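Engineer: sequence first, then the predicted structure:
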Amino acid sequence: MPTPRPVRGFNTTSPAERTLRYLLLVLVLLLTIGPFLWQLSTSLKGPGEDIYTRAPSLLPQSPTLGNYLKVAQTVPVWDYALNSLTVAAITVVGNTVGATAAGFALARLRFRGGRLVLGLLLATLVLPGEVTIVSQYVTVRSLGLADTLVGVALPGAIGMLNVLLMRTAFLALPADLDAAAIVDGANVWQRLVHIALPNVRGMLSVIVIFSFIGAWDDFLWPLIVLTDPDKYTLTVGLQYLNGTFSANPRLIAAGTMIAFLPIVIVFGTLQRFFFKGVEEGAVKG
């Protein structure tokens, strides 16, 4: 009798398939990390190194931090960074508190007009930000918040997408948790703080990361609201580098890295909570 051929399972892969996967992962890694490494390398190269050679070198011949020092001496980059940090902090706190409260209300509470509110939230996601930017500016100006950091942070203080993400996370919790808490005499606030929040920390970390990145990288809205150069955020203030150092890409790369590093720090700090929440699932067991 001929020997039966082994049947491959769904989770088994051949060496050729495994090699192809690794090659694709390496390609994606190069496309993602490559520009960052090139900017970092350019920012560390000294004035004597030619960055326009036919065969460019990724490793600087004589690494130096002088480009960063020159950027800080010429442009008030640390003041701009502090302004961006203020805007990002307001945005993160607003989304953390507001999106959590709104998402919990839409997911776990029953009130008149709840479906209408949910429909309005979904409708706002259809409109691009450029459509509402004029009305946002008129609103901010009427509140007396034009040319202020609070006016920059206010439109993004509660993102509708973040509200829907938190609603989805709260909906994933079993209804028996709420029922048991109500039987024990817990009010709405206690159910949110002691039962719901500990089980959605992964989604909350995602909202914090996305809110910080969105506020830190925003360029168009701060450019419209702010007129005082002392209140510029980092993305707006770094545009001076394109005019001041247009012939020196080393300094432009150094300014870009200064703006990029806080994002790496925030993501590196919170990513473990995100992956931990994904591994544990919606409910701790």
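Structural biologist: Alright, I've got the coordinates.
Engineer: drop to CA atoms for contacts and neighbour counts, all remaining ones
Structural biologist: Will do.
Engineer: the nearest residue in space to Asp147 that is not next to it in sequence: how many residues sit nearby?
Structural biologist: Ranked by Cα to Cα, 6 or more residues apart in numbering and with sequence neighbours excluded, the top spatial neighbour of Asp147 is Leu226, at 4.2 Å. Here the count is done by other Cα atoms under 10 Å, and Leu226 has 20 residues near it.
Engineer: which parts of the stretch 51-200 of the chain are helices?
Structural biologist: Taking DSSP state H, counting those that start in this stretch to define them, one finds helices in the stretch 51-200 of the chain at 66-74, 77-94, 100-108, 114-126, 129-142, 149-153, 160-171, 175-183, 188-190.
Engineer: what comes up buried for the fourth one?
Structural biologist: Meaning helix 114-126. Within helix 114-126, the residues that count as buried by 16 or more other Cα atoms under 10 Å are 118, 121.
Engineer: now do it: distance to the chain's middle.
Structural biologist: Centre-to-centre, helix 114-126 and its host chain are 23 Å apart (Cα atoms, centre = their mean, to the nearest Å).
Engineer: just the fifth one next, same as before
Structural biologist: Going by Cα atoms, centre = their mean, the spacing between the C-alpha centre of helix 129-142 and its chain's C-alpha centre is 23 Å.
Engineer: comparison target, given below:
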Amino acid sequence: MSIEAVATRSPLNTLGKVAKYVVLSIAVFLTLGPVVWTLITAMTPTDPVTNTTQFGFSAFAEAFQRIPLWLYTWNSALVTLLVAAGQMLTAAMAGYVFAQFEFRAKNLIFALILATMMVPMQVTIVPVFMLIRGMGLADTLMALILPALPTAFGTFLMRQYFMGLPAELGEAAEIDGAGPWRVFFSVYLPLATPGLAIVGILAFNYHWNEFFRPLIMIISEQNFTLPLGLVSLQGNLGTGAVSVVLAGVLLSMIPALFVFIFGQKPLREGLTAGTGK
């Protein structure tokens, strides 16, 4: 018997594998356990009259009856898609400028942009609200879209991507007569697709589930986003049916789930770009 076979069958190696599977099982349980419990609870609502539990989709139907779920979904989709597209554009343009151009105080300006990532949203929400109100955009969806278009993290990420691209590509395009905008949109931007995918997917997941800013900026129910509208399912003093509330939560998870499924590959490629030859 070879030394490798003996080492493979050693008690320490077996114990290590068992410990690894135990840790992974605990992680899976902690991750999927709340989701499974939410699904089971939503599918087994309790009748308030007979106090009996019935399996079915009645809680989902009741969620549509209690609140205008389609309207809230449309508002969330509009805000999230515009913010994601806007962040991809602004991050790409800002990252390209910081990576490819030289100008006075460039490093200082970039450091100030990164410093904004350390400032909590709770600190800036009041000044932003006052600016939005001064522009006449209070209680509108634009109040959620415009302040979210710049992204410090996206700018940093796209700057790193553009810095990794060879400068000879832009020089060759300029020799052929391409201007700065043509070089950006036709040469560098297509090569930065993995980075754009990361910015877009992260922006979608964050703003689809965002609750704090809509709570401050939005007053009218017709402008509620989905996370804000789901609070209405709780009823006064939280007396709403738990199954109905969780049914609404599950419905709100569907778009984010699709984005994760179809965006997993570009996200993985973007995160691992440049790590191998």
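Structural biologist: Sure, I can see it. Remember, predicted model here, so these are calculated numbers, not experimental data.
Engineer: tell me which of the helices of the stretch 51-200 of structure 1 lies nearest to Val28 of structure 1.
Structural biologist: helix 160-171 (27.1 Å; Cα to Cα).
Engineer: and the angle from that closest one to helix 114-126?
Structural biologist: Helix 160-171 of structure 1 and helix 114-126 are oriented at 140 degrees to each other (axes from the mean of the first three to the mean of the last three Cα atoms, to 10 degrees).
Engineer: give me the three-state assignment for the spatially most central residue of structure 1.
Structural biologist: Among the residues of structure 1, Phe210 comes closest to the average C-alpha position under Cα atoms, centre = their mean, at 2.6 Å. Secondary structure assignment for Phe210 of structure 1 (DSSP: H, G, I helix; E, B strand; the rest coil): helix.
Engineer: show me what Leu154 of structure 1 aligns to in structure 2.
Structural biologist: Using TM-score structural alignment, the partner of Leu154 of structure 1 in structure 2 is Leu146.
Engineer: next one: the spatially closest residue to its match that is not a sequence neighbour from Leu202 of structure 2, what distance?
Structural biologist: Nearest residue to Leu146 of structure 2 in three dimensions, chain neighbours excluded: Val83, at 7.9 Å (Cα to Cα, 6+ apart). Distance of Val83 of structure 2 to Leu202 of structure 2, given as Cα to Cα, to the nearest Å: 11 Å.
Engineer: just Ala173 of structure 2 next, same as before
Structural biologist: Ala173 of structure 2 is 32 Å from Leu202 of structure 2, by Cα to Cα.
Engineer: now the lengthiest helix in structure 1: buried residues?
Structural biologist: Criterion DSSP state H: the longest helix present in structure 1 is helix 249-280. Residues of helix 249-280 of structure 1 classed as buried by neighbour count (16+ other Cα under 10 Å): 249-259, 262-263, 267, 270, 273-274, 277.
Engineer: same thing with stretch 17-30 of structure 2?
Structural biologist: For stretch 17-30 of structure 2, a neighbour-count test (16+ other Cα under 10 Å) marks nothing as buried.
Engineer: superpose on structure 1 and give me the mean offset of it.
Structural biologist: For stretch 17-30 of structure 2, the mean deviation from structure 1 after alignment is 2.4 Å (mean Cα distance after the TM-score superposition for structure 1).
Engineer: show me what Ile209 of structure 1 aligns to in structure 2.
Structural biologist: Match for Ile209 of structure 1 (TM-score structural alignment): Ile201.
Engineer: how many residues are close by that match?
Structural biologist: Neighbours around Ile201 of structure 2, by other Cα under 10 Å: 19.
Engineer: tell me how far it lies from Gly270 of structure 2.
Structural biologist: For Ile201 of structure 2, the distance to Gly270 of structure 2 equals 11 Å [Cα to Cα].
Engineer: Ile145 of structure 2 versus the counterpart of Val92 of structure 1 in structure 2, what's the distance?
Structural biologist: Alignment note (TM-score structural alignment): Val92 of structure 1 maps to Ala84 of structure 2. Counting by Cα to Cα, the gap from Ala84 of structure 2 to Ile145 of structure 2 is 9 Å.
Engineer: repeat that for Ala91 of structure 2.
Structural biologist: Ala91 of structure 2 is 15 Å from Ile145 of structure 2, by Cα to Cα.
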